[in-house]
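> The sequence and its predicted three-dimensional model are supplied below.
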Amino acid sequence: MSLKMTRDELTVFLDREFPQVKGDFAIEEVGDMRVRVRLVVADKHLRPGGTVSGPSIFALADVAVYLATLAMIGPKAMAVTTNCSIDFMRKPTAGVDLVAECRLLKLGRTLSVGDVLIFSEGMEAPVARASLTYAIPPK
């Protein structure tokens, strides 16, 4: 399969369809069955103690699989998460952006399955790992 959307096209799509998160995510790389997405960490992403909250880490993983899927199938706003499993493995560095490295493991007609490793910028070991499944709307 070849890419159906570029990094710039995905950015425009995300900003248009999800204005509530505009500026939260930066798409760094888009490739065949993979993306790299940054969560631009701000105060709204922090929990008590100054670390990035679990819901913010989940959002990064979710957006990464969504964007990897759309990069391969084209702009389908109604692709939706049907399953997610996430392991929080270590505390992210306070006040530092998180980076998700996502690869799609399977892309079918109706489902997309992705794996995501999330890193705190500057840390070698991942802070979280997630597996997500997306339902792809019919044509």
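Here it is on my side, so go on. Numbering: from 1, shown residues only.

> Could you use CA atoms for every contact and neighbour count after this?
OK.

> From the contact counts, what lies against the longest helix seen in the chain?
If you go by DSSP state H, the chain has its longest helix at helix 54-73. Judged by 3 or more Cα pairs under 8 Å, 6 or more residues apart in numbering; DSSP states H and E, helix 54-73 is in contact with helix 7-17, strand 25-31, strand 34-39, strand 80-88, strand 98-107, strand 111-120, strand 128-135.

> another one to put next to it:
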Amino acid sequence: MTLAMNADELMEFMAAEFPQVAEQFRIENLTPESLTVRMPVSDRHLRPGGTVSGPSMFALADVAIYLLVLSRIGPKALAVTTNCSIDFMRKPAAGVDLLAEARLLKLGRSLAVGEVHIHSEGVAKYVARASLTYAIPPER
């Protein structure tokens, strides 16, 4: 399968459509089957106790699937999350970035289903696993 958008085009799209969060994420790797996104962890992502907050990990998972879907369907800003389930499995390592590895399980005309595994850079064990469904806007 070919890609509708490459990594540079996806990041340009994010900067144009979501400037409030675009700088918080970087695409590390993109193939037709998967996408890896880095979230450089900073103080804004931490909760008391010095660990990465759940909402920050949710945002990383959500952005990873969103970008992977767009890489396949093209720049459709109105593709939206319709469901997300996330399991927080262990505390992320302190002071290191998080990486999200996203894969699509199904890409249909109106829905995309994917999964994301998140781990701390340099640590093999996952800190979270998410399953997400996206609604794809109809063609006009």
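Arrived safely. Being a predicted model, the structure only gives us computed values, none of them experimental.

> Please work out the TM-score for the two chains.
Superposed pair, TM-score by TM-score structural alignment, normalised by the length of the first structure: 0.98. Supporting alignment: 139 aligned residues with a Cα RMSD of 0.7 Å.

> what's the mean deviation for the longest helix of the first structure versus the second structure?
When the second structure is overlaid, helix 54-73 of the first structure sits 0.2 Å from its aligned residues on average, using mean Cα distance after the TM-score superposition for the first structure.

> orientation of that helix relative to strand 80-88 in degrees?
130 degrees (axes from the mean of the first three to the mean of the last three Cα atoms, to 10 degrees).

> Start and end of stretch 123-137 of the first structure, how far apart?
Stretch 123-137 of the first structure has its terminal residues 37 Å apart, counting by Cα to Cα, to the nearest Å.

> Please apply the same query to stretch 46-60 of the second structure.
Stretch 46-60 of the second structure: ends 14 Å apart by Cα to Cα.

> where does the most far-flung residue of the first structure relative to its centre land in three-state SS?
Going by Cα atoms, centre = their mean, the residue of the first structure most distant from its centre is Gly49, 24.2 Å out. Put simply, Gly49 of the first structure is coil when judged by DSSP: H, G, I helix; E, B strand; the rest coil.

> who are the neighbours in contact with the residue nearest to the spatial centre of the first structure?
Closest to where the C-alpha atoms of the first structure average out (Cα atoms, centre = their mean) is Ala64, at 1.8 Å. Ala64 of the first structure sits next to 35-37, 100-102, 116 when contact means Cα atoms under 8 Å, 6 or more residues apart in numbering.
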